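S.K.: Kindly return the folded structure for what I paste below:
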Amino acid sequence: MLGVVLLYVGIVLINNGIARLSNIDNKSAAVMNIFTGLLSITINIITIVHGDFHTMDDIGDFYSAATGLLFGFTYLFVAANGIFNLDNRLYGWYSLFVAINSVPAAYIEYFVNGDWRMAIIWILWGILWLTGFIENVLKKHLSFVPYLAIFEGIVTAWIPGFMILTNLW
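M.R.: Reported below is the predicted structural model:
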């Protein structure tokens, strides 16, 4: 299911970057954020429901679902802020929380799972989430963020998602 979610995370990051570069209003950009957020939450809740609390083998499923929900809530948070024109500072604090979680996630991917590709991807995701904190809480404008979102949409989500779906990862 990771490949499915990553494919849509790719397009939402690309959309968000393009929307910001093109001065497209937040309500228009919210549509793809809602679709991607709901898809991610649905898939990860299904994973949790089908998990087994009694065996250690399935703890990875819960970890994957928990980290996957960080994405789903990110996109729904962005959508709600855009639609209702809310104060983005709380989204910034949420982004810091997720950025901090990306550090142990990268560690686990590299040292526990032996997957250096996903470790790098988690680091890159953490950097993007950190920009959400810097821009929305610290109120520092970072002009590179839309380009970073597009880059990460392609390199950390779309390509890996497509490769996972085609069994090339």
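S.K.: CA atoms for contacts and neighbours, from now on please.
M.R.: Will do.
S.K.: Where is the longest helix in the protein?
M.R.: helix 59-84 (DSSP state H).
S.K.: Check which residues of the first helix or strand past that one going along the chain are buried.
M.R.: The helix or strand immediately downstream of helix 59-84 is helix 89-107, counting by DSSP states H and E. Applying a neighbour-count criterion of 16 or more other CA atoms under 10 Å, one finds 89, 91-99, 102, 105-107 buried in helix 89-107.
S.K.: helices or strands up against the longest helix of the chain?
M.R.: Judged by 3 or more CA pairs under 8 Å, 6 or more residues apart in numbering; DSSP states H and E, helix 59-84 is in contact with helix 26-49, helix 89-107.
S.K.: TSV for the ones you listed, including distance to Ala65?
M.R.: TSV is the format used below for these (distance: least, CA to CA, whole Å):
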stretch	distance to Ala65
helix 26-49	5
helix 89-107	13
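S.K.: for the nearest residue to Asn16 once chain neighbours are set aside, what are its contacts?
M.R.: Leaving aside its sequence neighbours, Asn16 sits nearest to Ala29 (CA to CA, 6 or more residues apart in numbering; 6.4 Å). Contact partners of Ala29, counting by CA atoms under 8 Å, 6 or more residues apart in numbering, are 15-16, 19, 79, 82.
S.K.: Second input sequence below; structure requested for side-by-side comparison:
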Amino acid sequence: MSSVGLLYVGAVLFINGLMLLDVVPARAAAAMNLFVGGMQVVFPTIIIAQADGDASVILGASGLYLFGFTYLYVAWNTLTGASGEGLGWFSIFVAACAVVYGIVQFTHLADPVFGVIWWSWAVLWLLFFLVLARGRDRLTRVTGWFTLLLGIGTGAVPALMLLTGTYVTGAAPALVAAAVFAACFAAAWVLGRPRQQRSGRVAAGTMTGGRTDAEL
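M.R.: Here you go, the predicted structure:
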């Protein structure tokens, strides 16, 4: 994933995290999802079209679609009022693919830090699946906090490091990254548990077209 594209992945995850936490209204987040989702679909298409069959280039671009279609799906649900089950089931597909992309980072690309990042995204998209497809409303605020924190930790920070030439990878940095993302999950779990009974149900509606279980 390019450093510029990764920066905007961080931005949209940050906004969507705030949306799940009832800080940003769903319709106010739709524009960012449309912009980044479109970018993550158009750019990899151009890259693949110009790859001249280079498998490594195609592999690197292919994962971008997983994010692009997720954000476009969020925008679609928000603007049309569609329910979130489709997005939820797509999210478990994304989570499974993210596990594979993480393995590829370790085995083929020698970048264990991004292997850890891909696996953290797998956990995040698994949470989207549980909230949207399985109706686990009590996890909505946990998911919101984890989305927000990963937007910073897996998007903005590594993107800025790549852009400034300070990014390093290897076993030791990967262990640090794993510890950071475990801490992010623990923090999300703690921060997301309090007010969950009421606010969690309302926030879940933002990714399901604005309707909570009580309204369906």
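S.K.: Superposed, what's their TM-score?
M.R.: After superposition, the two chains reach a TM-score (TM-score structural alignment, normalised by the length of structure 1) of 0.93; 165 aligned residues with a CA RMSD of 1.2 Å.
S.K.: The longest helix of structure 1 vs structure 2, average distance?
M.R.: Compared with structure 2 after fitting, helix 59-84 of structure 1 has a mean deviation of 0.9 Å; criterion: mean CA distance after the TM-score superposition for structure 1.
S.K.: So which bit of structure 2 is that helix matched to?
M.R.: Using TM-score structural alignment, helix 59-84 of structure 1 corresponds to residues 55-80 of structure 2.
S.K.: Report the secondary structure element holding the closest residue to Gly192 of structure 2 other than its chain neighbours.
M.R.: Here the nearest residue to Gly192 of structure 2 in space, its sequence neighbours aside, is Val142; by CA to CA, 6+ apart that works out to 4.1 Å. Taking DSSP H and E as the criterion, Val142 of structure 2 maps to helix 140-150.
S.K.: The next helix or strand after that helix against structure 1, how far on average?
M.R.: Heading C-terminal from helix 140-150 of structure 2, the first helix or strand you meet, by DSSP H and E, is helix 157-164. With mean CA distance after the TM-score superposition for structure 1, helix 157-164 of structure 2 departs from structure 1 by a mean of 1.4 Å once superposed.
S.K.: got it, and stretch 123-131 of structure 2?
M.R.: With mean CA distance after the TM-score superposition for structure 1, stretch 123-131 of structure 2 averages 0.7 Å from its match.
S.K.: what about that stretch, distance to the chain center?
M.R.: 9 Å (CA atoms, centre = their mean, to the nearest Å).
S.K.: same deal with stretch 76-91 of structure 2?
M.R.: That offset, for stretch 76-91 of structure 2, works out to 15 Å (CA atoms, centre = their mean).
S.K.: cool, and stretch 121-129 of structure 2?
M.R.: 8 Å.
S.K.: From Trp129 of structure 1, how far off is Phe97 of structure 1?
M.R.: Using CA to CA, to the nearest Å, Phe97 of structure 1 is found at 9 Å from Trp129 of structure 1.
S.K.: State the distance from the counterpart of Trp116 of structure 1 in structure 2 to Ala171 of structure 2.
M.R.: When structure 2 is aligned by TM-score structural alignment, Trp116 of structure 1 is paired with Pro112. Distance of Pro112 of structure 2 to Ala171 of structure 2, computed by CA to CA: 7 Å.
S.K.: Cool, thanks, signing off.
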